[in-house]
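# Whatever this is, show me its structure:
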Amino acid sequence: MEKIQKIKGFADLFPPDSGVFSFIEQTARDVFSRYAYRELRVPVLERTELFARSIGEETDVVQKEMYTFPDRKGRSLTLRPEATAGVMRALIEDKRTGEGLQKYFAYGPMFRYERPQKGRMRQFHQIDVEAVGSPDALLDAEILLMLDHYLRALGLNNLSVDLNSLGCRQCRPVFLEALREFLKGMHKEQLCEDCMRRKLTNPLRVLDCKVPQCKEFTADAPKITDHLCPECAAHFDVVKSALDTAGLRYVLNPRLVRGLDYYVRTTFEIVSGDIGAQSSVAGGGRYDGLVASLGGPDVPGVGFACGMERLALLIDRDMTAAPDFFLTVLDAAGLSHGLQLAQELRRAGFSGEAPFAAKSVKSQMRAADKSGARFCLVLGTEELAAGTVVVKDMRAGGQETVSQDMLAAFLRARREEAKGE
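Next comes the predicted model:
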C-alpha cells in the first residue's frame, strides 16, 4: 500500500524543533503577561469576507495566497492567513471593543499558498499581540518596547528596528496622489509585473517590492513622512521621543509600508542580520479604523506579529529539556516497584523514565546515557530489599546510595546545587 505523505509546504515538528516552539510560546506568555496582556484563542477557519474586508481586496494575500473553499452550504471559508482580523472579529462579536483598552496575545498556525522557503511554509505559525481601545502614541512605543523585551528574552541578537508612519485617512490620500503621479510614467521595463498592477490598484505596495529593479527605479519616490498632517506628525514625534528616552535604537524607513491595507500611522518591522533574504522576524503597527470596517465601533488599535519559524531559525540551542532521571531496574521482580518509585518522583516535580520490561544492564545504561538525564537511578535486588537506590550522576560522575524515602529531597538538593554552578 502506498504511503501517505505530508502536503507540500506543511511540516512535522519533532524534538528538538518542537521544544524550540514551546520555548517561544512560553516566553511569550511570561513576557506579555508582565504588560497585562491576556491570552486569547480564536479559530483557524473564518468566513472569507473577514479577510477580504480587513486585509484588502487588492493585496497579494487575498488575490493569490489564501486557502479558500466553499463549505457544504456553499459559503466561502478561508484558513486564516494572519491573526489580527480573527482577533478583531472575536472582540466585536463578544462586545469587548467598547470596554476600554483591551490587550490580548494569541499564537498558532496560519496558512498561505505561496512558494515554501526557509522560515516560511504554507502552514506557518505566528505570535500575535493586539491592543484595542487607545489612540495614544505612548501605547505604540510601549508595544515596541515589549516586543524588544520579548526578543531579548528569547536570546536574539543582531536585530534592527525599522520605523515609519503611514499617515491617516486625512493625509494619506495626498501622498497617494503624489505617488501615483510619480509612478504614472513607469513601464514594464522598470517595474515588475506585480508592481505594474499595483501602481493602479494599490500603489503603496510598490514601495514594499523586493525586486531589485523596482527598488532602483522607485528610489526617488515621494516619502510619506513628508506628507503627514500635523496630528500624524505629532503622534510620530511622541513615539520616537519615547523610544529615544527608553534607549531603543531604530532606523527611519520611509519605504516601510507593510503588506496589509489596514495599517495607519505607526508601522514597524524587526529585521535580523542572521537569516538571509527573508530577514523580517516581526512587524506590526497601528490600525485605527479596522474595527469599524468589520462592523464594530470606531475604536483605535495597535499590534504586531512574530513569525515563529523565523524566530526558531535564530534560536540555535536545543530547547528540549532533558529529564531529571532515568530509572534502571536490574531485577524483573522490581519493575512494578520501579514504576511506583518513578511515579512518586514525578509527583514531587521531577521528570524521568522507568522501564516496562527487563533488559540487560548494558542496554539500560546505554538508554540512560542517550536520554540525557542528569541522574541514572539503579534499582537492583539488594536495593529492593534495603529500600534504597543507587544514584549515578551522569554529568559530574560518582554515585551514592540513597534511601528511597529521601530520594526526592536528595535530587532536589542536587538540582539546586547545579543551578548555582
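
# okay, CA-based contacts and neighbour counts for the rest of this
OK.

# which SS class is Arg53?
helix (DSSP: H, G, I helix; E, B strand; the rest coil).

# my guess is it meets Val291, correct?
No. Taking contacts as Cα atoms under 8 Å, Arg53 lies outside contact range of Val291: 10.6 Å.

# out of the two, which sits in the busier spot?
Val291 (24 against 16; other Cα atoms under 10 Å).

# tell me which element that one falls in.
Using DSSP states H and E, Val291 sits within helix 290-293.

# Show me what that helix is packed against.
helix 48-55 (3 or more Cα pairs under 8 Å, 6 or more residues apart in numbering; DSSP states H and E).

# next helix or strand past the helix it packs on?
helix 60.

# what's downstream of that following helix, the next helix or strand?
strand 67-70.

# Now the element after that next one, going C-ward?
strand 76-79.

# just checking, what packs against that following strand?
With 3+ Cα pairs under 8 Å, 6+ apart as the test, strand 76-79 has strand 45-47, helix 48-55, strand 67-70 packed against it.

# Pull out the buried residues from the next helix or strand along the chain from that strand.
Beyond strand 76-79 in the direction of the C-terminus, DSSP H and E gives the next helix or strand as helix 84-93. Residues of helix 84-93 classed as buried by neighbour count (16 or more other Cα atoms under 10 Å): Thr84, Ala85, Gly86, Val87, Met88, Arg89, Ala90, Leu91, Ile92.

# Second input sequence below; structure requested for side-by-side comparison:
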Amino acid sequence: MAIPAHTHPTETDLPDASEEVLSASVNAHRGRGRAAGLNMAGRYEKESRDSFDDGWGSLDELPPLKTHVQEERARTIITRNESPDISFDRSINPYRGCEHGCIYCFARPSHAYIGLSPGLDFETHLTVKPNAAELLERELSSPSYSPRTIAIGTNTDPYQPIERERKLMREILSVLDRCNHPVGIVTKSALVLRDLDILAPMAERGLVRVALSVTTLDRKLARAMEPRAATPAKRLEAIRGLSQAGIPTSVMIAPVIPALTDSEMERILEAACENGATGAGYILLRLPIEVSPLFRDWLLRHRPDSFRHVMNLIRSMRGGKDYDAQWGKRMRGDGPYAKQLANRFALACKRLGLNRSRKSLTTELFIPPTAGGVQLQLF
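A predicted model of the protein is given here:
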C-alpha cells in the first residue's frame, strides 16, 4: 500500500529497547543474512511502501531477498571532490551499492538519488559500470589531465563479492599499471590478494598503497554488522599477504563505534602491526541522513541493552545530534570522549611504530595511454 512518505524518527527519539519497534518487521525477516532491517523510501520519494506482518504466521513462507545487478554505461568514471579534510581530490567507484551490507556505511544515502532505498536496496540492488576501464583510459589520455593519486574504495568497496565475477577493479588496475598512475585502495575484502601480480610491481615503482578496514576482531559482531564482508581474520591475512609482497599496507579502524567497538582500538592496531601493517587511521562512526535510523534499528535488534549508551556517546561527540557534517569534525567528532579516542590512537601508534614514515606516491612516471581509440600525438 502506498502512503505519503513517512518522516524518520527525530534525533531526540531514544525508544526503550523493550519496545517492539522494528525488530519484528517483515523486511528484517526477509533480509536474513543482511544487516539492514529497514527498506524505507529515499528522501526524494513522494510515497513510501512498506511490508507488514498480517498475523497469519506466513513470514517463514517468504523467500529471502536476492541480489539484483544491473549495468550502467557511465559517461565519466573519475569523480572529483574539493573536501578540505580528506587527502585525495579524485576517486573511482566501479560499483553503486555494496553487498557487504555494512549497517553503518555512510554511502547508503547515495541510493536515494536513483530512487532506491538506502536500506536493504543498498545491499541488494547493485549497479556495475562495465565500461569503467575504457572510460578511465580515455580520461587519462586527455591533454589537460594532471596526475594525482586516485582513491578507490572510499565510497563502496571495489572488492565486494560481485568483483569475483565482473573483475572491474582488475581491469582498472591494469590501466593504471600501464600508465604508471598512482592509486590508493581501501577495502574490507581479502579478494585484494587476487591482484598481487599487478599490485606488487606497481608498489616497486611507488604507485600503490592499500588499507584494510578492520572494525572489530569479534567475528560474531562483524557478522552482524558487516554480514557479507571478509571475516576479521581474513582481513588480517590480507594485510600480511600484501605486506609480504612489498605493498605499503595500513589498517583503517573505520568506523570506531563508541561503547561497541572502541575498546578494541589497541588490539586491532596490535594485530595489524603483527601482520605487517606500517600505517593506521581511524574514523568515528558517521550517521548521515538515512544511516541514522538504519543504525538505530540495528542496535535495537542486536544490542538493545547498549542502545542508549551508544547513542548518548555518539551525540556527546556530535553536538547533541546523531551527526555533524562540519569539515574538520565529521571524521573525528568533538568533545572529551572524542579527544580521549584521539589520544589513545596516537599513543598506540607511537608505541607500535605505526605511521613513522609515509612516502607520497609518485606521479613522475605517468605516461598517458595511447590505446583504446585514443588519438596519437603527431610529434
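
# Superposing both, give me the TM-score.
Once the chains are laid over each other, their TM-score by TM-score structural alignment, normalised by the length of the second structure reads 0.22; 147 aligned residues with a Cα RMSD of 7.3 Å.

# returning to that earlier point: report the buried residues of the helix holding Val291 of the first structure.
Buried residues in helix 290-293 of the first structure (16+ other Cα under 10 Å): Leu290, Val291.

# Return the list of helices and strands in contact with the next helix or strand after it.
Downstream of helix 290-293 of the first structure, the next assigned helix or strand under DSSP H and E is strand 301-307. Applying 3+ Cα pairs under 8 Å, 6+ apart, we find strand 301-307 of the first structure packed against strand 123-132, helix 137-153, strand 280-286.

# Please identify the most buried of these.
strand 280-286 (a mean of 24; mean count of other Cα atoms under 10 Å).

# what angle separates that strand from strand 123-132?
30 degrees (axes from the mean of the first three to the mean of the last three Cα atoms, to 10 degrees).

# could you give the angle of strand 280-286 of the first structure to helix 137-153?
160 degrees.

# just checking, what packs against strand 280-286 of the first structure?
Strand 280-286 of the first structure packs on strand 264-272, strand 301-307, helix 308-314, going by 3+ Cα pairs under 8 Å, 6+ apart.

# list the helices and strands the last one packs on?
Right, the one you point to is helix 308-314 of the first structure. Packed next to helix 308-314 of the first structure, using 3+ Cα pairs under 8 Å, 6+ apart, are helix 17-34, strand 123-132, strand 280-286.

# Please repeat the previous calculation with a cut-off of 7 Å.
strand 123-132 (3 or more Cα pairs under 7 Å, 6 or more residues apart in numbering; DSSP states H and E).

# and the strand it packs on with strand 301-307, angle?
Calculated by the same axes, to 10 degrees, strand 123-132 of the first structure forms an angle of 160 degrees with strand 301-307.

# Against which helices or strands is strand 123-132 of the first structure packed?
Short answer (3+ Cα pairs under 7 Å, 6+ apart): strand 123-132 of the first structure packs on strand 102-111, strand 301-307, helix 308-314.

# Need the three-state assignment for Cys273 of the second structure.
helix.

# Check the spacing between it and Thr187 of the second structure real quick.
17 Å (Cα to Cα, to the nearest Å).

# Select, out of the helices and strands packed on strand 123-132 of the first structure, the one closest to Cys195 of the first structure.
strand 102-111 (23.9 Å; Cα to Cα).

# Now do that closest one against helix 17-34: the angle between them, please.
Going by the same axes, to 10 degrees, strand 102-111 of the first structure makes 160 degrees with helix 17-34.

# Who are the packing partners of strand 102-111 of the first structure?
strand 38-39, strand 123-132.

# okay, those in CSV with distance to Tyr104 of the first structure next?
As requested, these are arranged in CSV below (distance: least, Cα to Cα, whole Å):
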stretch, distance to Tyr104 of the first structure
strand 38-39, 5
strand 123-132, 5
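
# longest strand anywhere in the second structure?
Longest strand in the second structure by number of residues, with DSSP state E as the criterion: strand 249-256.

# buried set for that strand?
Thr249, Ser250, Val251, Met252, Ile253, Ala254, Pro255, Val256.

# With stretch 233-245 of the first structure instead?
Ala233, His235, Phe236, Val238, Val239, Lys240, Ala242, Leu243.
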